[in-house]
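> Return atomic coordinates for the entry below.
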Amino acid sequence: MPGSTFQTNPIDLYRLLDECHRGAIQLPDFQRSWVWDEDRIKSLIASISRAFPVGAIMSLDTGGPVNFKPRPIEGTPPEAGRVQPQSLLLDGQQRLTSLYQVSIRGEVVETVTPKRKKVRRWFYIDIRKALDSSVDRELAIVAVPEDKIERSAFGHPTGLDLSTSHKEYAALMFPVTQVFDWDRWQDGFDHFWSGADHGATRELFRAFKRQVLENFKYYRVPVIALDRTTSKEAVCVVFEKVNTGGKPLDAFELVTAMFAASGHELRKDWYGGGAEKGRQRRLAEVLRLGDSEAGILAGVSNTDFLQAVSLFHTRDKRRAAEAEGREAPPVSGNRQALLDLPLDAYLKYQDQVEKGFVQAAKFLHLLHVYRIFDLPYQSQVVPLAAILADIGSAWEHDGNRRKLVQWYWCGVFGELYGSAAETRIARDFMEVPAWLSTGVEPTTVKDAIFRADRLKTMRMRISAAYKGVNALLMKEGARDFRSGQGFDHTVFFGENVDIHHIFPKKWCVANKILPSEYDSIINKTPLSYRTNRIIGGDAPSKYLGRLEKGTSDSPAINRRTLEHHVASHLLEPLLLYEDRYHDFMADRQRRLIGLIEDAMGKRVYGGPVIDEGEDIDVDDETGERQAVLLAL
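Predicted structure coming up:
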């Protein structure tokens, strides 16, 4: 029946920490290790000592459909790991672990300084400062080294020595390890400060107990307890919403925890272990060329890989339902499909899918897409890899390869993989292989529309179509102005090829041409670093003249040969020699439209378009810099 799948109850802090100690509360294995620094721990202790709220925690009752491998709270005794937990902590790990470590665990705490140095600390409350309302409570919380003697940066003792109980009593420094059980410490304190002369000091501790320690004893933490019927997707969504200060939870972490419950180490598959390379590294090294750090697949994420596997699994389920006459579930690679992915399906398809990604890298190189930086859509790599994994060597046949290339460019120039691509990924996985055998065009090919005037607004690498034009020019035979070499992978990496202005920015600014015009892809083309240095900021007529005459490190080039190199970029050489910028822009736009039409296998749209809003002009250098950051 309808109703809430959770309860909200305040629970005593001590009870929660004791349940952590006994193993009744544990962590799902996807939770990261405890990492709070000593300043944050001090702040947490200070808040509890004043009975200030520190936020709710969230737990999930065990025994339901979400079967995560549990992991004890850090620092708990070995026995805690041998207990079947009653609940798993989804949010609040850092707070509960910190409080457990500094209090009832009773041992030195391993933490980090604000400078990220690993240290071992004991935590104390300065009784005098804690009772002084004019002192910030956080200043009353003190962390001391493992031997309980404070030292200067040069290692010399600074005066605070808490290495014995008597020294704690004398300094009026209360150990946080005793906040829930202070009687024995108080007995020692009273004995140390016995006598009529020290009555005020003994009373000071009693005030401290009433105003500070009892806040720990009676502190209650709001607990949102999800019952065991909560679905996997709900757990994922809830965790993302509440865990804003911790590690973002993705489907991979959840699937990792669920597979771990069956004894499989998914994280080891992906990240590797010891000398064994994980799948992440293997994919990153596929077709890694030159001195580049990684290949074209370095951006493939663990969820991308699981998404491709889930396409095969959900297709199997659909086919089985169709064979039995049942309602067929959709083929999907969305988050729910990943969360429902069983271990046996993952094991069945993992190797096949990995081979598909390797083939995808080869396919992209054939299209002259060599770097992640130049990859039009990372999201389109998933269906590409899944399709290639499905059809095997059939993609190497000329007719099939031509169709795959057309589908790929339709996705790029139709700008169809920019956002919310999950439905399209699944549809392409089903429709593209069928197209190779039946001739029925996939929806992506049908849907793709490229507007002729779009070329004028493509000014930065964050545009997939911008990257697509660059790759197409190289694929269709563009040659470097200076060397005359085509841009295969050897030249691309060896000559540091990138996309550069044809009419240089400096010349355009001097001739009062707006950035919105001269920064468009129409005025750009792939060139080597050395060639671009020769071009400089001069008019095309001047730099072409320099290329003809040659330089100290570049031989002269026959004009006819140079014109041939220039024309390979879909440029009319005469327009450059005569510096006819506006005629050049119109001519190049027409030629690029033809290039895109050939790639998509359809005419571009030249009619009127009504767009909501206005184009935002972004400085090209700023945009390129942002694109670089996005690519890293």
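
> Every contact and neighbour count from this point should use C-alpha atoms.
Noted.

> Can you pull out the residues in contact with the longest strand along the chain?
The longest strand of the chain (DSSP state E) is strand 118-126. Residues from elsewhere that reach strand 118-126 (CA atoms under 8 Å, 6 or more residues apart in numbering): 42, 102, 107-113, 140-146, 148, 172-177.

> Same check on stretch 6-15?
180, 216-227.

> Restricted to buried residues, select those in PyMOL.
Filtering the contacts of stretch 6-15 down to the buried ones (16 or more other CA atoms under 10 Å) takes a single PyMOL command:
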select buried, resi 180+216+217+219+220+221+222+223+224+225+226+227
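
> of the contacts of stretch 6-15, closest to residue 491?
residue 226 (58.0 Å; CA to CA).

> if I look at the closest one, how far off is residue 96?
As judged by CA to CA, to the nearest Å, residue 226 and residue 96 stand 18 Å apart.

> related to what we said a few turns ago, filter the contacts of stretch 6-15 down to the ones in strands?
Secondary structure from DSSP E places 220, 221, 222, 223, 224, 225, 226 of the contacts of stretch 6-15 in strands.

> one more, for comparison:
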Amino acid sequence: MNELTIRQIIEKILNGQLRVPAFQRGFVWDSNRVAYLMDSIYKRYPFGSILLWRTKESLKYERRLGPFDLPPLEPDYPLDYILDGQQRITSIFGVFQTDLAQQEDEDWMQIYYDYTANPDAQESQFTALKPSEFDPQRHFLLRNLFDTTAYRRATRDLPDDVANKIDAMQAVFKEARVPVQLIETEDRATVAIVFERVNQKGVELDTLQLLSAWTWSEDFDLQRKFIDLADDLKPFGFEDVGQDTNLLMRCISAVLTRSVNVNDLIKLNGGEVRSRFDEIATGVKGAVDFLRMNLSVYSLQNLPSPNILIPLTVFFSHAPKGQLRYTAEQKHDILKWFWRVSFTRRYNSQPVASLQEDIGQIINLKNGKDHKLGDFPHEITVEYFTSQEFRINTIASKTLILMLANKKPLSFISGNEVSLAKVLKEYNRNEFHHIFPQKYLKEKATKYGSNTLANLTFLSRSDNNQISSRPPSQYRSLMPDQADEILSRAMIPSDFINDNYDEFVNKRALLLKGQAVLLMERGY
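From the prediction side, this is the model:
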């Protein structure tokens, strides 16, 4: 591992050698964080290494270093892009350099050494101050340390003991070494993977975000396209799709390369993305429309797995001026696949491999070829509904909600149809309640917990308030004449009024299982 002194870091930035790629986030440290870094360097605490990528070819898009516009690269100097450690390098440069003017007013740049502070191992001896807060009887500006003239001017009138203390502090910073790891390669796929693993904790798809910085043209703003798509989807409750960069990147890759594998993402060509983005957007909108019209999915939140949108986008993608027609048989095949994916939590483990397989099969379906979409194990047991608890953001709970919505539920008290579009678009816990009230069950000895999936149904807050803590035998009288229809659509056994909770759970779980099997075998 190499090392750089603080002066060398400053010089490399000033000669244009150290640069920030556009795929890096901006400077986010606050002034206190910068002051603590100075304290760590001074006390010789470990503060991490920096990772540089040396390349012969400059990137088309770059970032400023914090508030500083970077100078052009001097001839014959190697080009090093910062992959990790940007916050530390920006802090060090901003604190000590005296050559570049700031493009923004950043108070954190004014970091001072408090030479009156107790040299405690825990407390910092460095602080960020506004010029008005500066006290010459206790503060020394770090920016003066590497400027000989400024340092001599700032220390010449100080008492000897203070000057000696500051000289010792200066020596520490002059001798400080920053560990540097350097990778030299022209293979951007390798750089992408390294950056991903260092900065993104292994989240594969952020790799494509940095690819966009390398290939997008100046007349194509991908983020603007995403914002426009979010605006188009907002009236339908799916604006979150346009804001989920990773999900959209997967959709783009799936349409263009038929793959969501990271290595294939790296190979994407910016020009192709630009020319076919409208086709991709059409696919997303078509997928959203299909989910709303056929499955009562009114927001990204109540979709069991966001990844379901990816194969659907592939199926519905087409040139905007064209028209995609699909048969009733294709529709039913997609519906069966949807329910099988949801009930089996198919995209929870090995999502890339499962998505890869489903993308290939849905393309075959789209092209009228033989396919095996949904041809994977999809058995379901009664225990699915008895052993799992209802938590609104779990896949099992979301799938249960959509299955109940598929039956077009009725209000328990008024008998009116539940407004699914409103309930599922807002998607909050207030529209789903217990058939056997929790307060009632609290005093009962039961095998099953009150929050088991089999005990949940569509029930508005107002209906739930009227039912309160009453058992079914008591609140049954509150239900209108079409109570049997209400119970049938909710898949509730009619003898639930005997108030035997454990028996009810078993019977309803059996009904729910039967409906789940039906959906997975025929789609509706």
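
> which residue ranges form the strands in the stretch 101-250 of the second structure?
Per DSSP state E, counting those that start in this stretch, the stretch 101-250 of the second structure carries strands over the ranges 111-114, 126-128, 139-141, 177-184.

> So what's the gap between the lengthiest helix in the first structure and the chain middle?
In the first structure, taking DSSP state H as the definition, the longest helix is helix 343-366. Distance, stretch centre to chain centre, for helix 343-366 of the first structure: 21 Å (CA atoms, centre = their mean, to the nearest Å).

> and it, what other elements does it pack with?
If contacts are counted by 3 or more CA pairs under 8 Å, 6 or more residues apart in numbering; DSSP states H and E, helix 343-366 of the first structure sits against helix 279-284, helix 302-323, helix 381-391.

> Pull out the buried positions in stretch 68-77 of the second structure.
In stretch 68-77 of the second structure, counting by 16+ other CA under 10 Å, buried: 68, 70, 73.

> for stretch 185-196 of the first structure, same thing?
185, 186, 189, 190, 192, 193.

> of all the residues you listed, which comes closest to residue 247 of the first structure?
For those, the nearest to residue 247 of the first structure is residue 185 (38.6 Å; CA to CA).

> Give me the nearest residue to that closest one, chain neighbours excluded.
residue 178 (7.4 Å; CA to CA, 6 or more residues apart in numbering).

> Residue 447 of the first structure now?
residue 414 (7.5 Å).

> The second structure: which residue goes with the one you found?
Matched across to the second structure, residue 414 of the first structure falls on residue 344, judged by TM-score structural alignment.

> quick one: that match and residue 374 touch, right?
No - counting by CA atoms under 8 Å, residue 344 of the second structure does not reach residue 374; the two are 10.8 Å apart.

> The two: which is more packed in?
Using other CA atoms under 10 Å as the criterion, residue 344 of the second structure and residue 374 rank with residue 374 on top: 22 against 16.

> element containing that one, please.
Element membership for residue 374 of the second structure, per DSSP states H and E: none, as it lies in no helix or strand.

> how about it, what's its partner in the first structure?
If you follow residue 374 of the second structure across to the first structure using TM-score structural alignment, you land on residue 444.

> Over to residue 132 of the second structure?
By TM-score structural alignment, residue 132 of the second structure lines up with residue 149 in the first structure.

> what's the burial count for that match?
15.

> which residue sits closest to it in space, ignoring its chain neighbours?
In space, residue 149 of the first structure is closest to residue 161, 4.5 Å off (CA to CA, 6+ apart).

> List the contacts of the one you found.
Counting by CA under 8 Å, 6+ apart, residue 161 of the first structure has contacts 148, 149, 150, 167, 168.

> burial of the third one, as a residue count?
Same thing as residue 150 of the first structure. Around residue 150 of the first structure there are 19 other residues, counting by other CA under 10 Å.

> That one touches residue 158, doesn't it?
Yes - Residue 150 of the first structure lies in contact with residue 158 (CA under 8 Å); the separation is 5.8 Å.

> Might you report the residue contacts of residue 252 of the second structure?
Contact analysis of residue 252 of the second structure by CA under 8 Å, 6+ apart lists 273, 277, 280.

> out of these, which is most surrounded?
With neighbours taken as other CA under 10 Å, the top of these is residue 280, carrying 25 neighbours.

> I'd say residue 236 of the first structure and residue 253 touch.
No - contact status for residue 236 of the first structure versus residue 253: not in contact, 9.5 Å apart, counting by CA under 8 Å.

> so which strand or helix has the alignment partner in the second structure of residue 428 of the first structure?
Residue pairing (TM-score structural alignment): residue 428 of the first structure is matched to residue 358 of the second structure. Element membership for residue 358 of the second structure, per DSSP H and E: helix 351-366.

> mean deviation of that helix from the first structure?
Helix 351-366 of the second structure, aligned to the first structure and superposed, deviates on average by 2.2 Å (mean CA distance after the TM-score superposition for the first structure).

> got the angle for that helix vs helix 245-257?
With axes from the mean of the first three to the mean of the last three CA atoms, to 10 degrees as the basis, helix 351-366 of the second structure and helix 245-257 are set at 50 degrees to each other.

> how far off helix 309-316 does helix 351-366 of the second structure point, in degrees?
Interaxial angle, helix 351-366 of the second structure versus helix 309-316 (the same axes, to 10 degrees): 20 degrees.

> what's the following helix or strand past helix 351-366 of the second structure packed up against?
Next helix or strand after helix 351-366 of the second structure toward the C-terminus (DSSP H and E): helix 383-386. With contacts taken as 3+ CA pairs under 8 Å, 6+ apart, helix 383-386 of the second structure sits against helix 501-522.

> Show me what counts as buried in the helix it packs on.
By 16+ other CA under 10 Å, the buried positions in helix 501-522 of the second structure come out as 501, 503-513, 515-517, 519-521.

> hmm, back to that, rebuild the ones in strands among the contacts of stretch 6-15 of the first structure as JSON lines, extending it with distance to residue 439 of the first structure.
Listed next are those as JSON lines, based on distance: CA to CA, whole Å:
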{"residue": "220", "distance to residue 439 of the first structure": "67"}
{"residue": "221", "distance to residue 439 of the first structure": "63"}
{"residue": "222", "distance to residue 439 of the first structure": "61"}
{"residue": "223", "distance to residue 439 of the first structure": "58"}
{"residue": "224", "distance to residue 439 of the first structure": "55"}
{"residue": "225", "distance to residue 439 of the first structure": "54"}
{"residue": "226", "distance to residue 439 of the first structure": "50"}
